[in-house]
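K.L.:
turn this into a model:
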Amino acid sequence: MPESVLPATARALLARTARVQRDGRAPSLVAGVVRDGGLAWSAGRGDVAGPHTDVQYRLGSISKTVTAVAVLRLRDEGRLHLDDPLDRHVPGTPLGDRSVGQLLSHLAGASAESPGGWWERVPGGSLEDLALGGEDVVLGEARRFHYSNLGFGLLGELVARLRGRSWDDVVTGEVLLPLGMTRTTPRPSGRAAQGYAVHPWADVVLAEPEHHAGVMAAAGQLWATLADLARFAAFLLGDTGDVLDPGTLEEMAVPAGVDPSSPAWSAYGLGLQVLRVDGRTLTGHGGSMPGFLAGVLVDREEGTGGVSLANTTSGLDPGLVPGLLADLRAAEPRVAEPWRPSPPPVPLDQLGVWYWGPAPSLLRAVAGGLLHLGPLPGRPGRASRFRGRDDGTWVGLDGYYAGEVLRIAPDHLDLGTFVLTREPYDPDAPVPGGVDERGWTSPDS
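P.N.:
Next comes the predicted model:
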């Protein structure tokens, strides 16, 4: 069981939640923070229809992350590859040449919504009922990020066809129940909130419709309690159990098409939103459906998560969950694990300063048997971590050199055709283009 937050922390968290519920005029709002695998604090505000941790609300697009987990389980089993064209598994759509990975990261150029009536407010049918056409392809593949509910509807169809049973059954049996999310269901079950729209100019509400979205369910169908959403936050923090390989979860959180060294950005991985907020990298997903708003974000470095559920169509401050995490971090910062000596993964004489041309870089051993290549302290420059491979080479895990191969020789480093030497432009090392035989001189010599 997680240790409860301190009373002063609980007061700050409650105060933020109460302000957001009041200012956003949400009929009800439940929120919590997660650490050590469970809810360390939670509260409900407004007219909550029962114990605040056990009332279902719609998750909306958080369902996409659950769908992505189901897709990546198929990939890990060898049933598909992220580079596979959709047509290989779901033939006959106008997006057949777009890859599974592009659909997961919203880079396939699929239209934002499915054709026909607004799928969030009308009952859905089969893929054939959508009658997809050329207008559902709005951009070239990999041209730019374009959020697509339709894309995830197609991924749900892919999951159903490869598993031979409905998307509902697959995600329930392979993701939700193994994680202990027994109160997460495709339709409301037991205690559940009514979804409302709140009038913009008066304090009155209008009930929103609810139905099964058919083939579009994979984009936003699920309902969950706060307790279950907290369990999903623990999953995103690394408590994956037998549902997903931890390495695959890390892969989901790699932002596509964004330089993560920038101070502030918002991106998308494989079914996960990745945000840079106040110097922290947060991963998770937001969700909305008519009558409901939801959010789950985790700070993997801090080991904490935030969750929220509300029964209102719009108007809630999107900064609630990041704010809860900031409050918790400020009041009860994580105490780092103690440093302990450990053997380096390479000989000591291979570590230290290397030069790319005249620019120094520092190669050092870091925790987990990894290497880190980056600028000297206080200097700007590119930085990446590297993991060793069986053939003696090292592969970049993040930063500029993600996916690139590092080879270490006694007199140089070879990194993506860049050669780093022990001295600036060492004439005895294989510097591309050679080194001027005159060596280093003054301009007027």
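K.L.:
all contacts plus neighbour counts: C-alpha atoms, from now on.
P.N.:
OK.
K.L.:
quick one: buried residues of stretch 188-208?
P.N.:
Pro188, Arg191, Ala192, Ala193, Gln194, Gly195, Tyr196, Ala197, Val198, Val205, Glu208 (16 or more other Cα atoms under 10 Å).
K.L.:
run this one through as well so I can compare:
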Amino acid sequence: MAVAQAEGRAPSVVAAVARDGEIVWEGSATSVDGHGPDGDVQYRIGSITKTFTAVLVLRLRDEGLLDLGDPIGKHLPDTGVDEVTVGQLLAHTAGLAAETPGGWWERTPASERPELADVLGEDPYRHPVGRRHHYSNPGYTLLGSLVAKLRGAPWEDVLRREILEPLGLTRTSPQPEAPYAGGWAVHPWADALLPEQVEDLGLMAPAGQLWSTTRDLARFALFLAQGDERVLSAETVQEMRTPAAPLEEGDWDASYGLGVQVFRREGGSLAGHGGSLPGYLACLLFSADDGLAAVALTNCTSGPLMGALAGELLHLVAEAEPRFPEPWRPLPEVDPRVLELAGPWYWGTHAFGLRVLADGIELGPLEGRGRSARFRAEEDGTWTGLNGYYAGESLRPVRRADGALSHLDLGSFVFTREPYEAGAPVPGGVDPEGWRGLKPQGE
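P.N.:
Below you'll find the predicted structure:
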């Protein structure tokens, strides 16, 4: 962090690392002797605001008030982009322009954009709808207006009621609340400063308005990793950090989910979001697998690479203090009909193994890489795939008339206890003469 502040020529840098929901380290580096911001000092977080807006939209979806496949015109008619879907707006695949018409919206008064038509302009598209990832700030303005329309209240009020208060984010707000850091521009060729102006973003607020602290954002990162039933379920926050946008050529290690940036790394992935507004840079990153989160904030327009700093903080902890695995524990009780599923199965000649776990079952190839997935139990005795090729697919144990287990039906694939087992309903049938050798020629 000290290197980031010194080499980035930043008035101040503040950062924090959280592990399993607790802040385990925080610190700051500053240009003012005797004054170091702590985890309670607000900085503007820019586009990290988009992740908060995405949470509000997904709450509407989970309540059944909209579908991600809904065209935005179904809920916000006559915007000029009625055909784009809610899901495309969340993933920045709607083809909309990156910025608004007119002056740079981050440094001009909101009064210049009083209506959605002023945000979108007469030519809102830059790409065919749904074909590529193209980051769009106006797209998130539409989503904020969608939230306000369906909730019947301003975006800021819905945000406070549905996210900030339930999660205890008392130092996150649309307007700065003391103590907060003032924003600066640092001269590129001289060690001199210029104060940056602060604009209220108006309709653009859902794309970048918020102020927050490292402590609040670390708490928010825990929510994004684990979910909180008061806000969104664990299943929905996992959906948020699942890539939903096409990869850009040459950028195979980064993608975008639903309001969350996703980064591949060796052995896993990171998720989070960066942010910038004149006078401020911010980044929040977390690893759900490692239970780690890092937040880095600074009060200058350009300088330290906040994403690199947050990523390095995570890397240092993960490498130097790897997470202890949870102790293995046997199941408290075993259902005999589930235990009967365990063991080897064959899809054609491909050998698979099925394991019974505390939270479901896992089916995967016995050798090499292949179609592996976990499944959760359903009340009707079937199992639903949770990941990989079989995500959302149904696995059905099929029994004979006498109740004995016959085979597994997984999305029309038949898994048998023996390869091409005689008498099993293998599609296409099994040769009645069974397995045989290959006779030498002439015999």
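K.L.:
which residues in the stretch 1-150 of the second structure form helices?
P.N.:
Remark: helices assigned in the stretch 1-150 of the second structure by DSSP state H, counting those that start in this stretch are 2-8, 48-62, 86-91, 116-120, 137-151.
K.L.:
how big is the offset of the third one relative to the first structure?
P.N.:
Right, helix 86-91 of the second structure. On superposition with the first structure, the average gap between helix 86-91 of the second structure and its aligned counterparts reaches 1.5 Å (mean Cα distance after the TM-score superposition for the first structure).
K.L.:
circling back to that earlier point, quick check: which of the helices of the stretch 1-150 of the second structure is buried the most?
P.N.:
A comparison of these by mean neighbour count, using mean count of other Cα atoms under 10 Å, puts helix 86-91 on top with a mean of 27.
K.L.:
so where is that helix in the first structure?
P.N.:
Aligned by TM-score structural alignment, helix 86-91 of the second structure falls on residues 100-105 of the first structure.
K.L.:
follow-up on the earlier one: so which of the helices of the stretch 1-150 of the second structure comes closest to Thr172 of the second structure?
P.N.:
helix 48-62 (10.2 Å; Cα to Cα).
K.L.:
contacting residues for the residue nearest the centre of the second structure?
P.N.:
Nearest to the geometric centre of the second structure sits Arg241, at 1.9 Å (Cα atoms, centre = their mean). By Cα atoms under 8 Å, 6 or more residues apart in numbering, the contact set of Arg241 of the second structure is Tyr256, Gly257, Leu258, Val260, Gln261, Val262, Ala271.
K.L.:
how about 6 Å then?
P.N.:
Residues near Arg241 of the second structure by Cα atoms under 6 Å, 6 or more residues apart in numbering: Gly257, Val260.
K.L.:
what residue of the first structure matches up with it?
P.N.:
Per TM-score structural alignment, the equivalent position to Arg241 of the second structure in the first structure is Ala253.
K.L.:
just Leu193 of the second structure next, same as before
P.N.:
Aligned partner of Leu193 of the second structure by TM-score structural alignment: Val205.
K.L.:
state the distance from its match to Thr313 of the first structure.
P.N.:
10 Å (Cα to Cα, to the nearest Å).
K.L.:
between these two, what contacts are shared?
P.N.:
Shared contacts of Val205 of the first structure and Thr313 (Cα under 6 Å, 6+ apart): Ala197.
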